[in-house]
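Enquirer: From the sequence below, what's the structure:
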Amino acid sequence: MSDTTDLFRAKSDMRDAAHQKRAALSPSFRAEAALAAAETFTASVPIKSGQIVSLYWAIRDELSTEPLLVQLMDEGHQVCLPVVLGRDQPLEFRLWEAGQPLAPSGFGTLAPQAGAPVVVPDVMVLPMLGFDANGNRLGYGAGFYDRTIDQIEKPVILVGYAFSAQEVDVMPAEPHDKPLDMVVSEAGVRRFLPQEKN
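Expert: I've put the predicted structure just below:
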């Protein structure tokens, strides 16, 4: 069996375990965690005037970004949401203006409709199944975010957004995996120095 096959199986097993762990969190805990994480984010993540923040529209049992979205927009920040264009394509980010309707954008998520301004975020908030102490992120396996980040030419702050229970001891990382700059959870913020990233 090859190292690639072993790594694929290891990640697949970790995804299954992470899904089960996240699904076991109670609805009341999820709601409280979303509020706490939003407060931590706005207090800890530097957003300069005019910068654009990309969020995700939570699906299934992901940590909800709705309290954060409301808070950022109330503070006058520009917010965009990702759109899946195709299986092997990078994500497209559409600016969301208050009052504009959202439409299905792939995998059960919502985003501004076609015709909304397409932008490149300065701060990218990423959903995930797990993370480790080195800032490695366990995604869903489709590679949308890794592919997208690889094509953005300006510096982007990568912020994982998750429940603290999603931390694992060691995350197997591949060359194409993009490590995070920080993780925000209901328990606080974890920052990863460049030399700590794999």
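
Enquirer: contacts and neighbour counts: CA atoms only from here.
Expert: OK.

Enquirer: which residue ranges form the strands in this protein?
Expert: Listed in chain order, the strands found in the chain under DSSP state E are 52-54, 78-83, 92-96, 102-104, 110-112, 118-119, 123-126, 130-131, 137-138, 157-161, 182-185, 188-191.

Enquirer: can you put those strands in TSV and add mean neighbour count and distance to residue 65?
Expert: What follows is these, written out as TSV (neighbours: other Cα atoms under 10 Å; distance: least, Cα to Cα, whole Å):
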stretch	mean neighbour count	distance to residue 65
strand 52-54	22	11
strand 78-83	24	11
strand 92-96	21	14
strand 102-104	14	15
strand 110-112	22	12
strand 118-119	16	19
strand 123-126	22	9
strand 130-131	27	17
strand 137-138	25	18
strand 157-161	24	8
strand 182-185	24	11
strand 188-191	17	15
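
Enquirer: Please generate a structure for the following sequence too, so the two can be compared:
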Amino acid sequence: MSDKIQNDIPGGFSSPACSMHEVDPAYMGLEGNWAGIKEWRTGERRRLIDRRSLLTSHERDKKTSGIQRHLDRLLPHVTGRNISLYWPFLGEPDLRRWLAAAAACGATCLLPVVSEKNKPLTFRSWRAGDELIRGVLNIPVPLHGEELQAELVIAPVVGFDALCYRLGFGGGYFDRTLAVLDPKPLVIGVGFDFQEIDTIRPQHHDIPMDAIVTDGGIRFREGNDAPIVQMFGK
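Expert: Predicted coordinates for the structure are as follows:
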């Protein structure tokens, strides 16, 4: 069977929620215990992905439209910028229409690529209609896109906290990538309001987002919106 994309949307996902998320890690003695924190995060991922899977297509579309409106407000000037988005997976907000609109406004749109396991991501240019193949986890990646440096990375979240730390799928690819990129791109996490948790229990390797955009609004890390406004604002 060919690896070329025949179906744009990856398959579904379901897994049982873990009751560990119901108990605060400090109570369980997990603070400072990376193995325990990893296990707790696994439970949170399952819970949050299961919660996201309960959205109807109408609810998801409505919430995604809210995210797109807030992105437009936050990023009114994208012309000439290299912007990495993502291909929607496991019920994530589908921002491909926003990506197409950004491209129509003169942005160069990129998709992240896992070129090698446990190595930083690379970014390849992509426009609607360009050929895709299935990469890691069957997530589509550009076949012939040009490898470019991203100035802005929009990353989906499984969960997030008030300090703009992102809980992802656990592979560490985004953190590993942001740790080595020079210059470091601006990074925006996107998700739904209900994905906010008290804390992800950040560790030394966790890198906070510059902002989190949800259907409910925009949250800036430590109230510092200056870098995003300077590059993409009015």
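
Enquirer: returning to that earlier point: out of the strands of the first structure, nearest to residue 31 of the first structure?
Expert: Residue 31 of the first structure sits nearest to strand 182-185 of all those, at 12.4 Å, using Cα to Cα.

Enquirer: on that earlier part again, now the strands of the first structure in CSV, please, with extra columns for distance to residue 62 of the first structure.
Expert: Shown next, in CSV, are the strands of the first structure (distance: least, Cα to Cα, whole Å):
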stretch, distance to residue 62 of the first structure
strand 52-54, 16
strand 78-83, 15
strand 92-96, 20
strand 102-104, 17
strand 110-112, 14
strand 118-119, 24
strand 123-126, 11
strand 130-131, 11
strand 137-138, 13
strand 157-161, 9
strand 182-185, 12
strand 188-191, 17
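
Enquirer: Would you tell me which of those strands gets closest to residue 44 of the first structure?
Expert: The minimum distance between residue 44 of the first structure and the strands of the first structure falls on strand 188-191, with 7.2 Å, by Cα to Cα.

Enquirer: counterpart of that closest one in the second structure, which residues?
Expert: Mapped onto the second structure using TM-score structural alignment, strand 188-191 of the first structure covers residues 217-220.

Enquirer: re earlier: of all the strands of the first structure, which one is nearest residue 23 of the first structure?
Expert: Proximity to residue 23 of the first structure (Cα to Cα) singles out strand 130-131 among the strands of the first structure, at 12.9 Å.

Enquirer: quick one: that closest one to the second structure mean distance?
Expert: Here strand 130-131 of the first structure, set against the second structure after superposition, deviates by a mean of 0.2 Å using mean Cα distance after the TM-score superposition for the first structure.

Enquirer: buried residues in the longest helix along the first structure?
Expert: Using DSSP state H, we find that the single longest helix of the first structure is helix 3-23. Across helix 3-23 of the first structure, burial judged by 16 or more other Cα atoms under 10 Å covers 11, 14-15, 18-19, 22.

Enquirer: what's the matching range in the second structure for that helix?
Expert: With TM-score structural alignment as the criterion, helix 3-23 of the first structure aligns to 33-53.

Enquirer: gap between the matching stretch and the chain center?
Expert: 16 Å (Cα atoms, centre = their mean, to the nearest Å).

Enquirer: Quick check: the aligned residue for residue 84 of the first structure in the second structure?
Expert: That one, residue 84 of the first structure, aligns with residue 114 by TM-score structural alignment.

Enquirer: List the contacts of that match.
Expert: Contacts for residue 114 of the second structure (Cα atoms under 8 Å, 6 or more residues apart in numbering) come out as 120-122, 135-136.

Enquirer: unless I'm mixing things up, residue 167 of the first structure is touching residue 132, no?
Expert: Yes. At 5.5 Å, residue 167 of the first structure counts as touching residue 132 under the criterion of Cα atoms under 8 Å.

Enquirer: so where is stretch 61-73 of the first structure in the second structure?
Expert: The aligned range for stretch 61-73 of the first structure is 91-103, by TM-score structural alignment.
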